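**Q** Starting from these lines, generate the structure:
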Amino acid sequence: MTPANPPKTDAKRHHDPEIRGFASDNYAGAHPEVLAAHALANGGHQGAYGEDDYTAHLQQLVPGHLRASAGAFPVFNGTGANVTALQALTDRWGAVICAQSAHINVDECGAPERVGGLKLLTVPTPDGKLTPELIDREAFGWDDEHRAMPQVVSITQNTELGTLYTPEEIRAICDHAHERGMKVHLDGARLANAAASLDVPMRTFTSQAGVDVLSLGGTKNGMLFGEAVVVLNPDAVSHMKHLRKLSMQLASKMRFVSVQLEALLAKDLWLRNARHANEMAQRLAEGVRAVHGVEILHEVQANAVFARLPHDVSRRLMDRYRFYFWDEAAGDVRWMCAFDTTEDDVDSFLAALKEEMAR
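**A** Coordinates of the predicted model:
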């Protein structure tokens, strides 16, 4: 089809595209360049289940960002990526050490434990970040048959609280875990935002820091759907292809996942999108700091702003803009910026916040 003869559809628009919010970067649509890539991959017949030219080309792109030996396994979503990756790193009796606030513990409906069949050993953290000392609270009992065996440390970059690990902090965690015979998984749902904020290549705090397996995010950074499990250390896993299928994450028309990842990674779209989202979060944080009675809870290092304000103000503001309570009892909320958040979006939200605080 050409622009002069656009394709027709019987589907109808069921939402108002002018409505904006700060609930999640998942609320954003797909980036136009990703949509264009999707259309590019359409038409004709291509091999199914990853036997296509787009997935083959992805295997050439990913190593350039991460490691020469890296292998990418496209999957449907982030939970699927995490569960598949953790299964690949553990035995049936294995356990995973993670922060108590980790997505795999709080927001995946028990999938790592119920679907993956592994035990999560959680550690409270003040800022969502593990340290070697915190890891040691659960890193013991390898020879105790009565206890699930700690085999993996899972960290998130950036964390669920919007904080960042430095490359040196991740290296220290990886060295500590490896010295104890454990492997390291990194949940990188917002990996691009971390790289943009740190102003370093993704490899600096993943493969070069010693991470064994990575869940590489895309949906929160402009893709329609899809993520990838990236094996950085081939010696750390086995039978990834079989585990992906067993975990119900093998796409029959994989080219439509792979081409989206190509759209992000081929040049700098992944970085442009992430930098913009981060910049909008900084703009939002700067405006919030000027509002008396609103407290920013964590350093704003990526595209999330965590704040505390009166409960009734949040409720009224939610009638105007969609966002979530993080801890409703404490009055804590989370505001997320996305690749398509505009300066006008931020400024309008700040004006509404000031109005509601003044009531």
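**Q** CA atoms for contacts and neighbours, from now on please.
**A** OK.
**Q** Now do the strands in the chain.
**A** For the chain, the strands defined by DSSP state E occupy 71-75, 94-99, 119-123, 149-156, 183-188, 213-216, 227-231, 295-296, 304-308, 324-327, 332-336.
**Q** Now do the fifth one: everything it contacts.
**A** When contacts are defined by C-alpha atoms under 8 Å, 6 or more residues apart in numbering, strand 183-188 is touched by residues 82, 85-86, 89, 151-158, 174, 177-178, 206, 210-217, 236.
**Q** now do the longest one
**A** The set of residues external to strand 149-156 that reach it, using C-alpha under 8 Å, 6+ apart, is 86, 89-90, 93-99, 102, 121, 129-130, 135, 138-143, 177, 181-189.
**Q** can we see that at 6 Å?
**A** Residues from elsewhere that reach strand 149-156 (C-alpha atoms under 6 Å, 6 or more residues apart in numbering): 94, 95, 96, 97, 98, 142, 182, 183, 184, 185, 186, 187.
**Q** same check, this time on the shortest one
**A** Contacts with strand 295-296, where a contact means C-alpha under 6 Å, 6+ apart, come from 306, 307, 308.
**Q** ok, back up a step: now the buried members of the contacts of strand 149-156.
**A** Neighbour-count burial (16 or more other C-alpha atoms under 10 Å) applied to the contacts of strand 149-156 gives 94, 95, 96, 97, 98, 182, 183, 184, 185, 186, 187.
**Q** Sequence B follows; please return its structure for comparison with A:
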Amino acid sequence: MTFLVSDNTSGVHPDILAAIVRANAGQAPSYGDDPLTAHAEQLIRDHFGPQAEVVFAVTGTAANVIALATLLRPYETVLCAETAHIATDECAAPEHFTGARLTTVPTRDGRLTPDQVAAFARADGSPHSPLPRAVSIAQPTELGTLYSVADLQALAATAHAHGLRLHIDGARLANAAAALGTGLAEAATAADIVSLGGTKNGALAADAVIFLDPSLAGPRRLIQKQAMQLLSKGRFVAAQFVALLEGDLWRTNAAHANAMAARVAQVVSSVPGAVIAFPVQTNAVFATLPVTGGPSRTGAALDEHAGAAVELARYGGGGAAGLPQRFMAAFDTTEADVQAFARVLHAALIG
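**A** Model prediction:
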């Protein structure tokens, strides 16, 4: 069965599985003091610069919590888009662990603007309101849209001019870099801390928190431990990043997922009355589909004929009437999968 509901439904890339098996040979020091973890850390420095410090985690939520806990005190607040994963999909974990507040703002396409950052930064100094401290963005956004390098530079310049820090949720940073034609560091230009995702790019359970400003990195392992992410057998997470970063696997996987999403968008666009809600720039396709006999019947038809499972999008459908949907491609989505999806979609909506 082909699932386009999420890139979390994919398997693990064979090269990453092989790396985990190799890491299983013999014994190694625990809690990240092993040679494989040191190698993964060096590979991250090769990509992000010699100043980068890193800790590993097994979920993207944990990576975001560690990053934000480094930046925030309980009387502070972080600005993010109202569609941000940290605001909508992490069960208030950032607020629970930091004690700080998330300040959310509406956006046109998931991207914050320098003007929004500047407005957020203008605190009146009152003890009745939390103090602005940081800005958190996703690259790409939860709507699949991208910040260009110039966008990032402008956003970071505004944030830093007002004494704010910039965190990037890079759960799909590889997809952004592949789409922009840049390296990972360039796709996260001017950030202070990056949450780098591996899980959505073919890994089993592997995310990292990268401190690009080393002055922030001092308490990283203490916060990692408090967040329950200091793994006794951390080499198995490190092995996955070695497999992704030592060569071009991270880019190959991401570029393929992006290409398959573009094909999915072509299929959706071929349905009369379907509307693509946001530019398809990475591996996500948001669309509104015409309904046949009502939204519930249309959704059931898609599921019943299931070559492709779909998910109702919480982000709206770009203003078009119909059934809002999100389709996600992954590193293991194939052209045959897309063709099967096309048959299901056309059978359900055209007949």
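**Q** hmm, back to that, list only buried entries from the contacts of strand 295-296 of structure 1.
**A** Neighbour counting by 16+ other C-alpha under 10 Å classes 306, 307, 308 among those as buried.
**Q** now the helices: where do they sit in structure 2?
**A** For structure 2, applying DSSP state H gives helices covering 14-23, 35-48, 60-71, 85-88, 93-98, 114-121, 149-161, 173-180, 184-187, 220-226, 235-245, 249-269, 295-304, 335-349.
**Q** The ones you listed: which one's closest to residue 209 of structure 2?
**A** The stretch from the helices of structure 2 with the least distance to residue 209 of structure 2 (C-alpha to C-alpha) is helix 60-71; that distance is 5.6 Å.
**Q** Specify, as a residue range, where that closest one falls in structure 1.
**A** For helix 60-71 of structure 2, the aligned range in structure 1 is residues 78-89, judged by TM-score structural alignment.
**Q** The matching stretch vs structure 2, average distance?
**A** Mean deviation of stretch 78-89 of structure 1 relative to structure 2 after superposition (mean C-alpha distance after the TM-score superposition for structure 1): 0.4 Å.
**Q** how about the helices of structure 2 in a markdown table, adding mean neighbour count and distance to residue 278 of structure 2?
**A** Compiled in a markdown table, those are given as follows (neighbours: other C-alpha atoms under 10 Å; distance: least, C-alpha to C-alpha, whole Å):
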| stretch | mean neighbour count | distance to residue 278 of structure 2 |
| --- | --- | --- |
| helix 14-23 | 16 | 32 |
| helix 35-48 | 19 | 30 |
| helix 60-71 | 25 | 24 |
| helix 85-88 | 18 | 17 |
| helix 93-98 | 18 | 27 |
| helix 114-121 | 17 | 21 |
| helix 149-161 | 18 | 18 |
| helix 173-180 | 26 | 15 |
| helix 184-187 | 22 | 20 |
| helix 220-226 | 17 | 36 |
| helix 235-245 | 25 | 29 |
| helix 249-269 | 22 | 11 |
| helix 295-304 | 16 | 21 |
| helix 335-349 | 18 | 20 |
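**Q** quick one: which of those helices is nearest residue 326 of structure 2?
**A** Of all the helices of structure 2, helix 249-269 sits nearest to residue 326 of structure 2, with 10.7 Å by C-alpha to C-alpha.
**Q** What span of structure 1 is that closest one aligned with?
**A** Aligned using TM-score structural alignment, helix 249-269 of structure 2 spans residues 269-289 in structure 1.
**Q** That stretch: average distance to aligned residues in structure 2?
**A** Averaged out, stretch 269-289 of structure 1 is 0.6 Å away (mean C-alpha distance after the TM-score superposition for structure 1).
**Q** And the contacts of that stretch?
**A** Against stretch 269-289 of structure 1 from outside (C-alpha under 6 Å, 6+ apart): 192, 193, 196, 264, 302, 303, 337, 338, 339, 346.
**Q** For the fifth one, which non-adjacent residue is closest in space?
**A** Same thing as residue 302 of structure 1. Excluding the flanking residues, the one nearest residue 302 of structure 1 by C-alpha to C-alpha, 6 or more residues apart in numbering is residue 278, at 5.0 Å.
**Q** Next: the fourth one.
**A** Ranked by C-alpha to C-alpha, 6+ apart and with sequence neighbours excluded, the top spatial neighbour of residue 264 of structure 1 is residue 270, at 4.7 Å.
**Q** cool, the last one as well?
**A** Spatially, and ignoring its direct neighbours in sequence, residue 346 of structure 1 is nearest to residue 284 (5.9 Å; C-alpha to C-alpha, 6+ apart).
**Q** repeat for residue 11 of structure 2
**A** Sequence neighbours aside, residue 202 is the residue nearest to residue 11 of structure 2 in space, at 6.9 Å (criterion: C-alpha to C-alpha, 6+ apart).
**Q** The one you found and residue 245 of structure 2: what is the separation?
**A** Remark: distance between residue 202 of structure 2 and residue 245 of structure 2 (C-alpha to C-alpha, to the nearest Å) = 12 Å.
**Q** and if you look at residue 39 of structure 2?
**A** Taking C-alpha to C-alpha as the measure, residue 39 of structure 2 falls 10 Å from residue 245 of structure 2.
**Q** just residue 93 of structure 2 next, same as before
**A** Applying C-alpha to C-alpha, one obtains 29 Å for the distance of residue 93 of structure 2 from residue 245 of structure 2.
**Q** picking that back up, compare the strands of structure 1 and report which one is nearest to residue 25 of structure 1.
**A** Residue 25 of structure 1 sits nearest to strand 332-336 of all the strands of structure 1, at 6.1 Å, using C-alpha to C-alpha.
**Q** hang on, isn't residue 328 of structure 2 packed against residue 9?
**A** No. Between residue 328 of structure 2 and residue 9 there is no contact under C-alpha atoms under 6 Å: 9.6 Å.
**Q** Have a look at those two and say which one is more surrounded.
**A** Between residue 328 of structure 2 and residue 9, residue 328 has the larger neighbour count (other C-alpha atoms under 10 Å), namely 25 against 15.
**Q** Now do the same for that one: its match in structure 1.
**A** Under the alignment (TM-score structural alignment), residue 328 of structure 2 maps onto residue 336 of structure 1.
**Q** what does residue 175 of structure 2 align to in structure 1?
**A** Using TM-score structural alignment, residue 175 of structure 2 sits opposite residue 193 in structure 1.
**Q** Excluding chain neighbours, what is closest to that match?
**A** The shortest distance from residue 193 of structure 1 to any non-neighbouring residue, by C-alpha to C-alpha, 6+ apart, is to residue 274 (4.7 Å).
**Q** So what touches stretch 37-48 of structure 2?
**A** Outside stretch 37-48 of structure 2, the residues within contact range by C-alpha under 6 Å, 6+ apart are 52, 185, 235, 238, 242.
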